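*Asks:* Generate coordinates for the sequence data below:
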Amino acid sequence: MDIVVAVILILALLVGSAVAVVAVVNHRQQRALTDANQLIPGRPTRAPRSWAVSHDPEARLHRRLRDAMKALYAVNAVDTGTTVVLRADLEQTALDLDDHLVAVAQLAPNHRDELLATITTTVESIEAAVARYATAATMPDSTTLEADLATVQHHLDVTREVQRRLTA
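*Replies:* Sure, this is the predicted structure:
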């Protein structure tokens, strides 16, 4: 009788441990997926968690924005007033575009395709602006820096115009 109780307790302990391990692993995976889905580290996104691994066009555009923001954060440069403002503008533009992307994903497919083409162009502009920013912000020559930062600002202006058309 004592052996039966001991075996039952050991089995209950093993099952409980297995359930706890599965719960912890699941929680960590969900948190990692949520973190991988954020455009800017530490800032929640409205994009569905599934977009971190999905092959839908909206999900791929979301990940391109996320990767552009990672590249922006990876730039190792001394910030000036101009670069800080441009970095903030790039971040805000990406966040706004991501919100539009989430809204467009809810539309019927016949309405979605035209808007996705426009959003794709805007994502390409943001990627180009981040690339120019990374190049300009790491240059030692201040005159070249200002010229390249002006180019980045132009990319942002074009991006904002496209976004304005999206919301109109």
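*Asks:* all contacts plus neighbour counts: C-alpha atoms, from now on.
*Replies:* Fine.
*Asks:* List the residues that contact the residue lying closest to residue 72 once chain neighbours are set aside.
*Replies:* Closest residue to residue 72 apart from its sequence neighbours, by CA to CA, 6 or more residues apart in numbering: residue 130 at 6.0 Å. Taking CA atoms under 8 Å, 6 or more residues apart in numbering as the contact definition, residue 130 lies against 68-69, 71-72, 90, 152.
*Asks:* Following up with a second sequence; could you model it the same way so I can compare the two?
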Amino acid sequence: MIVSFILLTTVIGIVGFGVALSVRGKRDFAKQNEVVPGKKSPAPASWAGAHSPEAKLHRRLGDAVRAANGNPELMELGLAIQTKQIEAEALAIDERLVAAAGLPTSHRAGAVAEFIPQVAALEDAVAALIKSTTVNDSKRLLEQAVSDADIKLQALAEARAEIEAVDRSANGTLPEAVPETIPEPSPEPSPDVEQGKATG
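*Replies:* Prediction:
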């Protein structure tokens, strides 16, 4: 009876340990698949270890964000805004990449390939920011490195806005109405001018 109880307890312990390991493993795997820590990615879990082009691009986005977030000097130099921009662009690229990967096979490769320069531009922006932390003894070099990163991030944001505008047009969504400009009233004629008219 005692032996059976010990065996049962051992089996329950082993099963419980296995379940705990499995749950922790799934949680770690899900975290590894996130592009921005703490924000769930729409990418399938298999992309965390897959070798498809879209999965590799997805992981490169996550690596770029982690490189920026893992550099505390960026915060010390007051570059938190740029770091947030990197996160926002990475999430936007990832979302569109997942959508492209869901296209039919005949269109998928070309659609996914279009994201290669965008991912590379994001990586370049991160590299420019990290470079700025190594040259912060020179204000001029620091400003140049940050400017380079800002230009790359601005170009990414503008490219994304253009793509979204094309998508809206293709889906029949009208662009936002441009407010009609009201002409400014012409200036009141001065009393001298009025007087000149009267005497003329």
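*Asks:* What TM-score do the two superposed chains give?
*Replies:* Aligned and superposed, the two chains score 0.86 in TM-score terms (TM-score structural alignment, normalised by the length of the first structure); 162 aligned residues with a CA RMSD of 1.8 Å.
*Asks:* follow-up on the earlier one: what does the residue nearest to residue 72 of the first structure align to in the second structure?
*Replies:* Mapped onto the second structure by TM-score structural alignment, residue 130 of the first structure lines up with residue 126.
*Asks:* What distance do you get for that match to residue 132 of the second structure?
*Replies:* Distance of residue 126 of the second structure to residue 132 of the second structure, given as CA to CA, to the nearest Å: 10 Å.
*Asks:* and what of residue 89 of the second structure?
*Replies:* With distances taken as CA to CA, residue 89 of the second structure is found 20 Å from residue 132 of the second structure.
*Asks:* Among those two, which residue is more densely surrounded?
*Replies:* Taking neighbours as other CA atoms under 10 Å, residue 89 of the second structure and residue 132 compare with residue 132 leading, 26 against 21.
*Asks:* show me the contacts for the more buried one.
*Replies:* 141-143, 145-146.
*Asks:* PyMOL command for the buried members of the residues you listed?
*Replies:* In PyMOL syntax, the buried subset of these is picked out as below (16 or more other CA atoms under 10 Å):
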select buried, resi 141+142+145+146
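*Asks:* in the first structure, which spans are helices?
*Replies:* Counting by DSSP state H, the first structure has helices at residues 2-37, 57-74, 81-105, 109-137, 142-167.
*Asks:* Can I get those in JSON lines including distance to residue 47 of the first structure?
*Replies:* Below are the helices of the first structure laid out as JSON lines (distance: least, CA to CA, whole Å):
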{"stretch": "helix 2-37", "distance to residue 47 of the first structure": "8"}
{"stretch": "helix 57-74", "distance to residue 47 of the first structure": "8"}
{"stretch": "helix 81-105", "distance to residue 47 of the first structure": "6"}
{"stretch": "helix 109-137", "distance to residue 47 of the first structure": "15"}
{"stretch": "helix 142-167", "distance to residue 47 of the first structure": "18"}
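*Asks:* right, and these - which one's nearest residue 51 of the first structure?
*Replies:* Proximity to residue 51 of the first structure (CA to CA) singles out helix 57-74 among the helices of the first structure, at 4.6 Å.
*Asks:* so who does the counterpart of residue 84 of the first structure in the second structure touch?
*Replies:* In the second structure, the residue matched to residue 84 of the first structure (TM-score structural alignment) is residue 80. Shown in contact with residue 80 of the second structure (CA under 8 Å, 6+ apart): residue 74.
*Asks:* Show me what residue 50 of the first structure aligns to in the second structure.
*Replies:* Under TM-score structural alignment, residue 50 of the first structure pairs with residue 46 in the second structure.
*Asks:* Any of the contacts of residue 130 of the first structure buried? List them.
*Replies:* So, by 16+ other CA under 10 Å, the buried ones in the contacts of residue 130 of the first structure are 68-69, 72, 90, 152.
*Asks:* Looking at these, which one is closest to residue 7 of the first structure?
*Replies:* Distances from residue 7 of the first structure to those, taken by CA to CA, are shortest for residue 69, at 55.0 Å.
*Asks:* Can you tell me how far that closest one is from residue 90 of the first structure?
*Replies:* On the measure of CA to CA, residue 69 of the first structure and residue 90 of the first structure end up 8 Å apart.
*Asks:* next one: residue 165 of the first structure
*Replies:* Taking CA to CA, one finds residue 165 of the first structure at 18 Å from residue 90 of the first structure.
*Asks:* Can you tell me what residue 101 of the first structure aligns to in the second structure?
*Replies:* That one, residue 101 of the first structure, aligns with residue 97 by TM-score structural alignment.
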